[in-house]
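[1] coords below, sequence missing:
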């Protein structure tokens, strides 16, 4: 994220220089002003030009590009405005140029760049349209399914500029290079990594069903597939199987998804799985992707229950920004760590059956999306995102326990101009009723030897150190930017601080080989992360350290430290 050179307080960070003065035919004056970060500043800054028209002292044109290349890529933009109907300045043209370094290697010492040029034009401007909220969609950018199949007639009718011979030859050359270097397959590979599945014909192959890892299963190999829209836009059907080399056990499952109404994203989902899941874990109605490091936590989970789950769910979108899932499930949990549940050790069992009905929701006000030919990508929102779960355990369909669970998560990312990006996440949960440990809450730790940093988890807390039937956690991160820059080398610093508190009521039915303790005294930790110490293209590798303190700190100071690698994907 870059600091806007015309934002409030920018004169303290940017150097501005009047380069030239022009005069228009209408009698207005245009000042051409260059800008760049001041020499003593180390923030992520831009450089370029501003054209200021004395008619309202408005921006007539702006040119901007990063001061330094980032991850082998340079993006520059030029936006022009016009004075519409002698009333209002309004955007007219947007030119974008993206330069990728070292895309093609001709020899040991010679590489070529790839330059992508985009031009957008706004026409038929109406300053006072009659519109309502229903006329606007959450989709900010949409690429039509047949966009790459339009005829020359269509493009000639809609092209703002003529197609010159140089342009035609460029298309031919790019097409030849694409075939020679297999660029389409490479781009498909990047898209597969981002979306978590590999498309091939009428099937999608989920990557995490082919290969995965966690400390309980070790390496897990298998195969999974789901039909895609090439077979049917109404249904998806598929299944998977896998084998863990550490727990030496097979897992398998099947899914059937019916699309009831595309516009409202209404889907009916039947699923069955014989698999494993984290003991006392929690999750929300969200898909963790490469934009968050939170997904790295799954690699170090070491305590899992075997599960056999039958589930029927119905999901839909309502009121534009509310995603909801209603479900019924029958679940059999089997403890694998020696834990059992009963009035005494002699009659305690480690296998439990739960029947649940529940609702999950996600509310992201003003969330925007980009719709491509295959996938939909969230562009985020400037407002807090709220997730919630309400679950009711029933004595039906062999269910053995009656209980109610409430879980809530609030996440907000915002930018403090003088500091950088701030991330704040609040999470809480409550179980009302007596249930085995599998349906309570772990402390959500992320500490096992030297591992990857994962946000929204406790970096210095040991795995399964705490169990709670009610808890509240705060996860805070503040990006500070780069304190120094040496050419393209500019590591980014982040401060982090986490807090958690919880309680567990005494229940003599818990029969555990390990002591069960809650974090009722309050758990505290803070740390610092340095991202992008090493970087290659879009991937940055760094290092970090956390320190736990307060009532749950260890007597030996060195034991309170937890050290992390950081891996960030800069898309």
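    Perfect, I can see it now. Quick caveat, the model's predicted, so the values are computed rather than measured. Numbers count the residues shown, from 1 in each chain.
[2] make it CA atoms for all contacts and neighbour counts henceforth
    Fine.
[3] residues near residue 74, how many?
    Counted with other Cα atoms under 10 Å, residues neighbouring residue 74 total 17.
[4] wait, isn't it in contact with residue 98?
    Yes: when contacts are counted by Cα atoms under 8 Å, residue 74 is listed as touching residue 98 (5.7 Å).
[5] what's the strand or helix carrying residue 480 in contact with?
    Taking DSSP states H and E as the definition, one finds residue 480 inside strand 470-481. Applying Cα atoms under 8 Å, 6 or more residues apart in numbering, the contact partners of strand 470-481 are 42-44, 419-431, 441, 455-457, 491-504.
[6] where does it sit relative to the chain's centre, distance-wise?
    When distances are taken as Cα atoms, centre = their mean, to the nearest Å, strand 470-481 is centred 16 Å away from the chain's centroid.
[7] alright, now check it against this:
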């Protein structure tokens, strides 16, 4: 009888230990999954504060190396408010830039937040951004290496973000900015030349992913569906809080992904369009995302290819107040050469068309119009070595250049996913 009791006790202790171990393994697995998810979103998590990886090290033609620290408080500290910010230093322009802000949640079920920030930093001229894209993160921003046309801005911003549901979310923003181009530029309007200026803007943006799959019990997105649609409207008000210009902008983007039966083979089509009306300075026009530097030979222009940029289009070559781009990529099934060596072939075609009104108003920067339609085609062989690959792109059509070498771009690619 004693032996049976002893065996029973041993069995009970073993069962409890196994259950604890199993629970520990599950907890470790959940923690590991959350860690990878946060890392993929650009944050290195700690107990109360998440370090923002975007600000550690970057490089561009104006600042040289740009390094600093940034981050935000996390839900462990509070799920009702957050504080965020960053500070960086450029080693060529020898200036500090920074931002400080925060927000508080007013509705949990719809993830509604009211936010405020003050930013003193640089922005690439002509780089209209969708304000909802702050949800996106890439470990490496290839175009940033080559950008040289920036304007300084000091911006106060207040916004409200709200999830109507998991397939449709929105943000409304109001901002006041003092803008100072770092290059010799002036905007001529009504016999005045504006070298520095102020803007007062209101924006509303919508992100609609109607085909995504939702877990109704957990109210989470289980699978991204396509196509996806992004809308944004901007209105700049003259004479309100010292603003100098009256203009409006309407921006649209759709992304569609076509999957095939072959494993990991798919096509990706991105259409982006923008329309600016009114007295719009160069800082708020569209540049179609060029990514080619002005060097004499192909090898001197050898840098890193972007994700949705035009690799043969030179920086500051075109600006538009109305434009459309279509980028079509086809990803073939990766070549299974070895366990850790699976390169992937990608075929690419890009089109940009646009126009510019009142070009004579923009003094100090010479540029062309996209009215004839810009075309280029390329091929990438990705993931050859630690995420790096190679690409070759050729410029053809109406903007084909007389010197054949100037129509060719050969670059690194970089693709890594978590």
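    That came in fine, so what should we check first? Every value quoted in this text rests on a predicted model; they were computed, and no experiment measured them.
[8] Now list the buried members of the contacts of strand 470-481 of structure 1.
    Listed as buried from these are 43-44, 420-431, 441, 455-457, 491-504; burial here means 16 or more other Cα atoms under 10 Å.
[9] how far apart are the strand holding residue 480 of structure 1 and its match in structure 2?
    With mean Cα distance after the TM-score superposition for structure 1, strand 470-481 of structure 1 departs from structure 2 by a mean of 0.7 Å once superposed.
[10] okay, that strand sits on what stretch of structure 2?
    On structure 2, the counterpart of strand 470-481 of structure 1 by TM-score structural alignment is residues 322-333.
[11] So which bits of that stretch are buried?
    Quick answer for stretch 322-333 of structure 2 (16+ other Cα under 10 Å): 322, 323, 324, 325, 326, 327, 328, 329, 330, 331, 332, 333.
[12] Over to stretch 514-532 of structure 1?
    516, 518-520, 522-532.
[13] I figured residue 220 of structure 2 hits residue 166, correct?
    Yes: Residue 220 of structure 2 lies in contact with residue 166 (Cα under 8 Å); the separation is 7.0 Å.
[14] what is in contact with these two at once?
    residue 214.
[15] Same drill for the two, tell me which one is more crowded.
    residue 166 (19 against 13).
[16] Strands along the stretch 451-571 of structure 1, start to end?
    For the stretch 451-571 of structure 1, the strands defined by DSSP state E, counting those that start in this stretch occupy 451-452, 467-468, 470-481, 492-503, 510-511, 523-536, 539-549, 561-569.
[17] Distance from the first one to the middle of the chain?
    Here the centre of mass of C-alpha atoms in strand 451-452 of structure 1, compared against the chain's by Cα atoms, centre = their mean, lies 18 Å away.
[18] how many other residues sit next to residue 416 of structure 1?
    Around residue 416 of structure 1 there are 12 residues (other Cα under 10 Å).
[19] Likewise for residue 311 of structure 2?
    Neighbours around residue 311 of structure 2, by other Cα under 10 Å: 32.
[20] thinking again about what came up before, right, and the strands of the stretch 451-571 of structure 1 - which one's nearest residue 112 of structure 1?
    strand 523-536 (16.7 Å; Cα to Cα).
[21] could you check the angle strand 539-549 makes with the closest one?
    Relative orientation of strand 523-536 of structure 1 and strand 539-549, computed by axes from the mean of the first three to the mean of the last three Cα atoms, to 10 degrees: 160 degrees.
[22] need the contact list for the closest residue to residue 168 of structure 2 other than its chain neighbours.
    Spatially, and ignoring its direct neighbours in sequence, residue 168 of structure 2 is nearest to residue 208 (4.6 Å; Cα to Cα, 6 or more residues apart in numbering). Contact analysis of residue 208 of structure 2 by Cα under 8 Å, 6+ apart lists 167, 168, 169, 228, 229, 230.
[23] Residue 208 of structure 2 corresponds to which position in structure 1?
    With TM-score structural alignment as the criterion, residue 208 of structure 2 matches residue 363.
[24] what's the spacing between the counterpart of residue 202 of structure 1 in structure 2 and residue 150 of structure 2?
    Counting by TM-score structural alignment, residue 202 of structure 1 lines up with residue 48 in structure 2. Counting by Cα to Cα, to the nearest Å, the gap from residue 48 of structure 2 to residue 150 of structure 2 is 34 Å.
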